[in-house]
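S.K.: my questions concern the predicted model and sequence given below.
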Amino acid sequence: MRGMVLRPLAGAALLLPGPAFAAGVPGEQLSLAWGIPFVGILLSIALMPLVAAHLWHHHYGKIAALWAALFVLPFAVAFGPDAAWYELTHVMVLEYVPFIALLLALYTAGGGVLLKGSLVGTPTVNTALLAVGTILASMMGTTGAAMLLIRPVLRANAFRTRKTHTFVFFIFLVANIGGSLTPVGDPPLYLGFLRGVSFFWPTTHLFAEFLTCVVILLAIYWLLDTLAWNREKPVAPVAAKEPLGIEGWLNVWLVLAIVAVVIGMGYVKLEEVTILGQPMALERVLGIVLFLAITGVSVAFTSTALREANGFAWGAILEVAKLFAAIFICMAPVLAILRAGSAGDAAGLVALTSGPDGAPIPWVYFWLTGLLSSFLDNAPTYIVFFELAGGDPATLMGQGALTLAAISCGAVFMGANSYIGNAPNFMVKAIVEENGNRMPSFFAYCGWAVVFLVPLFVLVSLIFFRPA
């Protein structure tokens, strides 16, 4: 999603949306009222941990299912059971199952890699860890890099009390902005790759924007962490110095195998098969099977002692699986309305993307793609604006390069604006809390984004996508 956790290779790297409600109800026939369940689940995620924490933590799966039902059941009444069944199977078969299979594989394999050694969470060490994670994100995906490094960051800072900012900036950099240089890095870029955008186009066309954000955020983080260190004056644990090393090399190779499978699905084209009435490319089916097989290998051949030493637990991925199933279902009509363009109820937003002469306005594409990617899944949001900009990869990579760069940066960068903007965001939050550390509430995290990210994105739009 965006909108979330996991927006990963991160989030829904295999999500390849087809035409909205292609065999069901066209987006042009849907009113914005169909977005109420989506707003409802977002508000539940944001508010219930604050006002009804006990109820939420024990029943969040049931609450999420209730919001999904509040979309599916009225939809069945309004448009018929067949249309509702189509929408449910379309989301679950083509979007959710590939999404969660990829996340499960990355979560399991990444949690089986133990970075050993004497890591003490000083400002310099923490900044270096964030920088390394940011670079790795474009090589192994935001989800892969986040799952690999979040536990070493937790262990390095276990002796500190002022450390919330470290996990917030980890989400900003490793779980989002770091994935902007290759199609492997983040799902929107992977979908662009599947549609014909060259593999290294993001590397050459988004590098300046990437570098600007990374340098500024790392500098701000180092200053914040230095201030926190000086105020806290923590006493680092005294222990025998252990050289840095990696345990669990099998899982390192499994992570690389996951990346290879994702890349392979961009090049290998096979026939379609039908699953629950939904046509799915055979290479995507094989990809899901391989992700599940990799998960099984990791579980079978990784020792319990290693996972315990890594602080690994299944709670985070279970929470993501339950919440995102409902999020994907509830956001379907919202994305359909957006895809309807000028014929849908979101026509006012769509009209903002072009000037009086019909020419695209890059900074508007940057902000609309980004703001919607903050709360909707960023992969389909990218595709919506990719199509609005013409949908021809050759043209967009050429004379439309500035517009494509704006769409790409908006989708990848602004997934960091909320916990649900990208799947790894939510996973990092869950893992940090699972290890006994506090994270900001939904709105408090958005407040961090408003303070540190929004001004940065204003600067990016003025430098790179400024109005003519």
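M.R.: Now that the structure is in, tell me what you want to look at.

S.K.: from here on, contacts and neighbour counts on C-alpha atoms
M.R.: OK.

S.K.: could you verify my assumption that Glu283 touches Gly266?
M.R.: No: contact criterion CA atoms under 8 Å: Glu283 and Gly266 do not qualify, at 9.1 Å.

S.K.: and Phe21, that one's in a helix?
M.R.: No: counting by DSSP: H, G, I helix; E, B strand; the rest coil, one finds Phe21 to be coil, located in no helix.

S.K.: and it, how many neighbours?
M.R.: 18 (other CA atoms under 10 Å).

S.K.: and it, what does it touch?
M.R.: Gly27, Glu87, Ala336 (CA atoms under 8 Å, 6 or more residues apart in numbering).

S.K.: what is the subsequent helix or strand relative to whatever helix or strand the second one lives in?
M.R.: Read that as Glu87. Glu87 belongs to helix 81-91 when assigned by DSSP states H and E. Counting by DSSP H and E, the next helix or strand C-terminal to helix 81-91 is helix 97-110.

S.K.: okay, one more to line up with it:
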Amino acid sequence: MLSVRLKRRGASLQIRWLARCAGGLIAAILVLLPQPVWAAAALDGAAMGWPYALPFAGLLLSIALGPLLAPKFWHHHYGKIAAVWSLLALGALVWLAGGMAMLAALVQALLAEYLGFIVLLFALYVVAGGILVSGDIRGTPWANTGIMALGTLMASVVGTTGAAMILIRPLIRANRSRRHNAHVVVFFIILVANVGGALSPLGDPPLFVGFLHGVDFFWTTRNIWLQTAIVAGLLLAIFSVVDAWRFRSEPRSGAAGPGEPIRIRGLVNLALIAAIVASLLGSAMWKPGIAFDVFGTRMELESLVRNVVLLVIAALSVWLTPDEHREANGFTWEPIREVAKLFAGIFVAIIPVIAMLDAGHHGAFAWLLSAVTAPDGTPREAAYFWFTGLMSAFLDNAPTYLLFFELAGGDPQVLMGPLAGTLASISMGAVYMGALTYIGNAPNFMVSSIANENGIEMPSFFGYLLRAGAVLIPLFLLLTLLPVAPILHWH
């Protein structure tokens, strides 16, 4: 009983710590009134060369090679390693543009981009972790395919993070006795943590970014449902064949008696997930016109309120969910802690890269703008699909989506009208190809971390990249060569 109390106290301390951090940030925003001097301090991406991208490349290589070459050292010090690369990136910005411009860029990255990202992931992780799916599920190809299909359908409703956190632990338990089970988690990451979230802004962060910038809520549902259905259907078919082949080599167990029926506990968390969805929709529709300026970063009141509401929902989940449900789920704080630290490093180290990309024809990545634009000025839709996708695999897919959204003009009415094929290409690239690496989408890292905690030997960074690429690249080539809807006219 004492250990249960201590566990609940530890979880409550985590929530209170995050709430204090959010409160401190909000207090700072309320105290720091508009200061034009900070707004004037901007980075000049055109003045940067490729060496400014080295800290970001170093961080990616560390994430890829650290767990492979020095797993114990990496596990204990990954936060410090990410911090070192971030400080190198910030130091380079100070040397180039001065401390004020660096601080303004840092505040923009952390408050305008990272804060909302991690608070939403944290809330979904905590709430979904309180939903316990119990009962005897045997990891047969049919059962596994059914769970994959269910998660793929759920992802656009409760988000890729929510669907992944609800189903990954039951899937792991169902396949615990199998010798070959890593491929099940790999396909789960591809389908549930990525492709399934392509049909609504609630599904994946890039589409929510588009919604906040004026894209209609059901636009992707109407315009890329067929492509998503084809990609998801082919992936499910491929998985069922692979899983059936691996299942044949498993030792046959004796006939099993009637098992425990499947039950869903912690149902209060389903209501809390609905509250998360409502808070996201409310923040997008409620526009009070009140904002605070923090070192040149405009913080809208609705975004601040949304973040506080999400933290309150997470706290309610911890308070209302019996501890034994999380214990049965094998719930720990380490996966979200790892995501928070590593993605904080990514959001900081990527600042120079984003500045160079924003410089367009005047920056080090001018070739990228030329690659996605035809000589007559029209966008190359296939190029937008591939460049958005491949960059989403190695950068965070939400800022990558926004980058190409702005590169295509940034006018939602034009992008939903005459340039609808371009917007569809950007949306599909950001969502689908986030599955190519562990860092393409935050749930990928969480699922991999949970699988490792439960004794599944997941592939290394490059091992996963090879496996996911072998499955996905042929499908993306098929999608490129054989357009399946009149909205797409590949050039």
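M.R.: Received the coordinates, thanks. Everything quoted here is computed from the prediction, not taken from an experiment.

S.K.: which residues does the corresponding residue of the second structure for Pro393 of the first structure contact?
M.R.: Using TM-score structural alignment, the equivalent of Pro393 of the first structure in the second structure is Pro412. Residues in contact with Pro412 of the second structure, defined by CA under 8 Å, 6+ apart, are His213, Gly214, Val215.

S.K.: Leu475 of the second structure -> the first structure?
M.R.: Aligned by TM-score structural alignment, Leu475 of the second structure pairs with Leu456 of the first structure.

S.K.: ok, its match to Gly178 of the first structure distance?
M.R.: Going from Leu456 of the first structure to Gly178 of the first structure by CA to CA, to the nearest Å gives 15 Å.

S.K.: of these two, which one has the most company?
M.R.: The residue with more neighbours, out of Leu456 of the first structure and Gly178 and counting by other CA under 10 Å, is Gly178; that gives 32 against 17.

S.K.: just checking, the more buried one touches Thr142?
M.R.: Yes: with contacts counted by CA under 8 Å, Gly178 of the first structure reaches Thr142, the gap being 6.9 Å.

S.K.: can you tell me the SS state at Pro243 of the first structure?
M.R.: Classification of Pro243 of the first structure using three-state DSSP returns coil.

S.K.: what about it, distance to Gln29 of the first structure?
M.R.: For Pro243 of the first structure relative to Gln29 of the first structure (CA to CA), the value is 62 Å.

S.K.: before we move on, what about Leu66 of the first structure?
M.R.: 24 Å.

S.K.: quick one, what contacts Tyr382 of the first structure?
M.R.: Shown in contact with Tyr382 of the first structure (CA under 8 Å, 6+ apart): Pro188, Thr369, Ser373, Ile407, Ser408, Ala411.

S.K.: out of these, list just those in helices.
M.R.: Pro188, Thr369, Ser373, Ile407, Ser408, Ala411 (DSSP state H).

S.K.: buried subset of these?
M.R.: Burial by neighbour count, 16 or more other CA atoms under 10 Å: within those this picks out Pro188, Thr369, Ser373, Ile407, Ser408, Ala411.

S.K.: can you tell me the closest non-neighbouring residue to the aligned residue in the first structure for Ser370 of the second structure?
M.R.: Ser370 of the second structure maps onto Ala351 in the first structure when the alignment is built from TM-score structural alignment. Once flanking residues are discounted, Ala351 of the first structure sits nearest to Ser342: 7.0 Å by CA to CA, 6 or more residues apart in numbering.

S.K.: map the one you found across to the second structure for me.
M.R.: So, by TM-score structural alignment, Ser342 of the first structure is matched to His361.

S.K.: that match and Ala371 touch, don't they?
M.R.: No: using CA under 8 Å, His361 of the second structure is not in contact with Ala371; the gap is 11.1 Å.

S.K.: one step back: double-check that the residue nearest to Ala351 of the first structure belongs to a strand.
M.R.: No: using three-state DSSP, the secondary structure at Ser342 of the first structure is helix, not a strand.

S.K.: measure Gly121 of the first structure to Arg155 of the first structure for me?
M.R.: 8 Å.

S.K.: likewise Phe38 of the first structure?
M.R.: For Phe38 of the first structure, the distance to Arg155 of the first structure - CA to CA - is 36 Å.

S.K.: please identify which of the two sits among more neighbours.
M.R.: The neighbour count for Phe38 of the first structure versus Arg155, taken as other CA under 10 Å, is higher for Phe38 (26 against 19).

S.K.: residue in the second structure matching that one?
M.R.: By TM-score structural alignment, Phe38 of the first structure lines up with Phe56.

S.K.: same check on Ser374 of the first structure?
M.R.: Ser374 of the first structure maps onto Ala393 in the second structure, by TM-score structural alignment.

S.K.: neighbours of its match, just the number please.
M.R.: By other CA under 10 Å, neighbour count at Ala393 of the second structure equals 25.

S.K.: residues in contact with the closest residue in space to it that isn't next to it in sequence?
M.R.: Setting aside the residues directly before and after it, Ala393 of the second structure is nearest to Gly440 in space (CA to CA, 6+ apart), at 4.1 Å. Counting by CA under 8 Å, 6+ apart, Gly440 of the second structure makes contact with Ser392, Ala393, Phe394, Leu395, Asp396, Asn397, Met433, Gly434.

S.K.: likewise for Ala83 of the second structure?
M.R.: Ala83 of the second structure touches Gly345, counting by CA under 8 Å, 6+ apart.

S.K.: aligned partner of it in the first structure?
M.R.: Aligned partner of Ala83 of the second structure by TM-score structural alignment: Ala65.

S.K.: ok but that match is inside a strand, no?
M.R.: No: Ala65 of the first structure: not assigned to a strand; according to three-state DSSP it is helix.

S.K.: mind listing the strands for the first structure?
M.R.: 114-116, 245-247, 272-275, 278-281 (DSSP state E).

S.K.: and the first one, how far from the chain's centre?
M.R.: To tie it back to what came earlier, the one meant is strand 114-116 of the first structure. Put simply, strand 114-116 of the first structure sits 25 Å off its chain's centre (CA atoms, centre = their mean, to the nearest Å).

S.K.: could you do the last one as well?
M.R.: The gap between the average C-alpha position of strand 278-281 of the first structure and the chain average comes to 24 Å, counting by CA atoms, centre = their mean.

S.K.: nothing else from me, thank you.
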